[in-house]
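In: Sequence and computational prediction follow.
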Amino acid sequence: MRLCHFMTLDFKTHNMNEIKIFCPATIANLSCGFDVLGLCLDNVGDEMVIRKSDKKGIRITKLVGADLPLETEKNVAGVAALAMLEALNSDAGFDIEIYKNIKAGSGIGSSAASSAGAVFGINELLGRPFEIKDLVPFAMQGEKLACGNAHADNVAPALLGGFTLVRSYSPLDIIKIESPSELYATVVHPQIELKTSDARSVLKQTVSLKSAIMQWGNVGGLIAGLYTKDYDLIGRSLHDEIVEPIRSVLIPGFDLIKRTALGNGALGSGISGSGPSIFALSKGEATAKQIAKAMSAVYDEMKLPYEIHVSKVNPDGVRIL
């Protein structure tokens, strides 16, 4: 019976000529999980309309909300989509409209949302030749264009939803982890742009064994905390020994924002992706909103413009609107 249901759905999407989707923002690294951990946000994201075209290849026909290239080879959505069509050896053609709500350089997966959305939408219109997880390598090509590094810690949660762990890049091995039901994220984005490539350039290529051991313990603790829904363990594990001490100096008021979040009940707080956004995870929506209020007060006092979001963890990733 279930097989029949999926076949009907595939036939339906295969015969659609157009699809409108929501492409979610994401928080990557999650303190201890540099390049391997990420989560999907529920109410922050871009929208995209993808249409079948008689003309072979990919075209970005409209881009609203950001000053980004329309040329296919210079746009992350275009590059990801081309990689997918190449793998299929397909002569299909698609026109893509992108409505950006996630600012580039915000640290909440702007390029990942576009890359993930493009491959998800085209996969649907083609009748799902790929499983969702198999779309990740194509979306990673968009990330490679954006920052010179084909990392999966944003595109994996954007496509799969929940939390994702990249156990290995070679071969690619991604594990999806369901979020504990009361876990909320608060994200504050100070209105400065911090390019991922710049934030990567300050990192050291080697770390001490002592720091590495501490980091491994925290990654293991965070994964265990998510599976056992142990909020205190999640909080104790949200500690970054390696990247945050170096990158945090690039973010105005970082230490004060983090102290404020923890002082208002956050389980943990850290840099979202490569920054400048700062995230806090908390148990319950009321606490998450209280943290948002307290974080806002810090940047109001500093007279620094910002955007703030409170979101549950999105269990599904990119979705059809």
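Out: Okay, I see it. Since this is a predicted model, take the numbers as computed values, not measurements.

In: CA only for contacts and neighbour counts going forward, please
Out: OK.

In: First-to-last residue distance for stretch 131-151?
Out: Using C-alpha to C-alpha, to the nearest Å, the gap from the first to the last residue of stretch 131-151 comes to 19 Å.

In: From the chain's centroid, how far away is it?
Out: 12 Å (C-alpha atoms, centre = their mean, to the nearest Å).

In: Show me what it is in contact with.
Out: 35, 74-81, 83-84, 111-112, 115-116, 119-120, 152, 155-156, 159-160, 174, 195-197 (C-alpha atoms under 8 Å, 6 or more residues apart in numbering).

In: ok, structure two:
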Amino acid sequence: MSNDIKDLKQPAKAGQKQLDSIHVFAPATVANVVCGFDVLGFAVNEPGDEVIMRVTDKPGITISKITGDDGRLPLNPAKNTVSVSVEHYLRSIDRLDIGLDIELHKKMPIGSGLGSSSASTVAGLFAIKTLLGDDTDPSTLLPFAMKGEEMACGHGHADNVAPALLGGFVLIRSYEPLDVVRLPHPAGLWCAIVFPDVDVPTREARQIIRKNIQMKDAVTQWGNIAGLVSGLFMQDIDLIGRSMKDVLVEPVRSMLIPDFYLMREMAMEMGAVSFGISGSGPSVFAFTRDEETAKRITQKLQQHLTNIKIGSNGYVSTINDAGPRVLG
């Protein structure tokens, strides 16, 4: 897939009814996937965000309501990732004449490392695309989604927005030009996710990453990324597990997550295939071979966090191959 944007001047085909309103869900995502910093990510079934979008008589975009954000997100459409990315899309198809009202319902924690801003942005873009009857490949929306990420965290990366938009497990092969590859994965792979209620802002988490690395560490990381991708193609869960090791980013970011290595030890002892940080953290995740193991790991880690006076959210999911979907 590339970032070539097709001619969408008239997205709705003749005889195709343009909708007046739409309700869309977009999923959370796990980015980096331990060794794949900024180049790997996958979507999960929960949590996620929802957008309700309505056509209005007055041109322009308004945001009438945001819920679930504790008042942290701006209603100003010039400062919200959803409206900004939608405006970029409308500008590209010469449809700034349209009027839109947006409701954003946050169903996932902000700053969780689960692609909160990406889920919101993708929900908005998928909503306007569907609202206008645009049936082009969803990948055409990626450049607009990345604009939202650039506003949210200062860096327009795609390892959250691509899986949120396309579903499944994705590889960002290149950013210039943008080239996204959807990868296969074992059907029996489950994911246990725990979000500790601690603050790890994405911008700050990026700033502490080493700028210079040793060649031996780079070689180790390349081998692990290649092993993980090979394991996905070969449906080899053992290879996936032993490839998910990070010698570049995790050693630094793990310091921001309470008891990270103890939680990893607990998860692995309970049968996890692998364990790592989701995105920039503080969420952590483990791959397992079955749902029951994923549930037990989630419960155990949450109980441990409770014991050290830290609240948490837990989620259990397979990899979500569907991406965003219309709720109504």
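Out: Cool, the structure landed. Remember, it's a predicted structure, so these values are computed and weren't measured experimentally.

In: Just the contacts of stretch 131-151 of structure 1: which are in strands?
Out: Members of the contacts of stretch 131-151 of structure 1 lying in strands (criterion: DSSP state E): residue 174.

In: And the contacts of stretch 131-151 of structure 1, which of them are buried?
Out: 35, 75-81, 83-84, 111-112, 115-116, 119-120, 152, 155-156, 159-160, 174, 195-196 (16 or more other C-alpha atoms under 10 Å).

In: All the strands of the stretch 201-321 of structure 1, in order from the start?
Out: Secondary structure of the stretch 201-321 of structure 1 by DSSP state E, counting those that start in this stretch: the strands cover 268-271, 278-283, 306-312, 319-320.

In: Find me the equivalent region of the lengthiest helix in structure 1 in structure 2.
Out: Longest helix of structure 1, by residue count under DSSP state H: helix 209-228. Per the alignment by TM-score structural alignment, helix 209-228 of structure 1 matches residues 215-234 in structure 2.

In: Give me the contacts around that stretch.
Out: Against stretch 215-234 of structure 2 from outside (C-alpha under 8 Å, 6+ apart): 35-36, 183-186, 237-241, 243-248.

In: Now that stretch on structure 1. Mean distance?
Out: Aligned to structure 1 and superposed, stretch 215-234 of structure 2 gives a mean residue distance of 0.8 Å (mean C-alpha distance after the TM-score superposition for structure 1).

In: cool, and stretch 81-89 of structure 2?
Out: Relative to structure 1, stretch 81-89 of structure 2 is 0.9 Å off (mean C-alpha distance after the TM-score superposition for structure 1).

In: can you tell me what part of structure 1 that stretch aligns to?
Out: Counting by TM-score structural alignment, stretch 81-89 of structure 2 corresponds to 76-84 in structure 1.

In: Which of the helices or strands spans the most centrally placed residue in structure 1?
Out: The structure's structure 1 has its C-alpha centroid closest to residue 26; by C-alpha atoms, centre = their mean the separation is 2.7 Å. In the assignment (DSSP states H and E), residue 26 of structure 1 maps to strand 18-28.

In: The helix or strand just after that strand - contacts with which helices or strands?
Out: On the C-terminal side of strand 18-28 of structure 1, the closest following helix or strand by DSSP H and E is strand 37-53. Here strand 37-53 of structure 1 touches strand 18-28, strand 93-99, helix 110-125, helix 155-160, strand 163-169, strand 306-312, going by 3 or more C-alpha pairs under 8 Å, 6 or more residues apart in numbering; DSSP states H and E.
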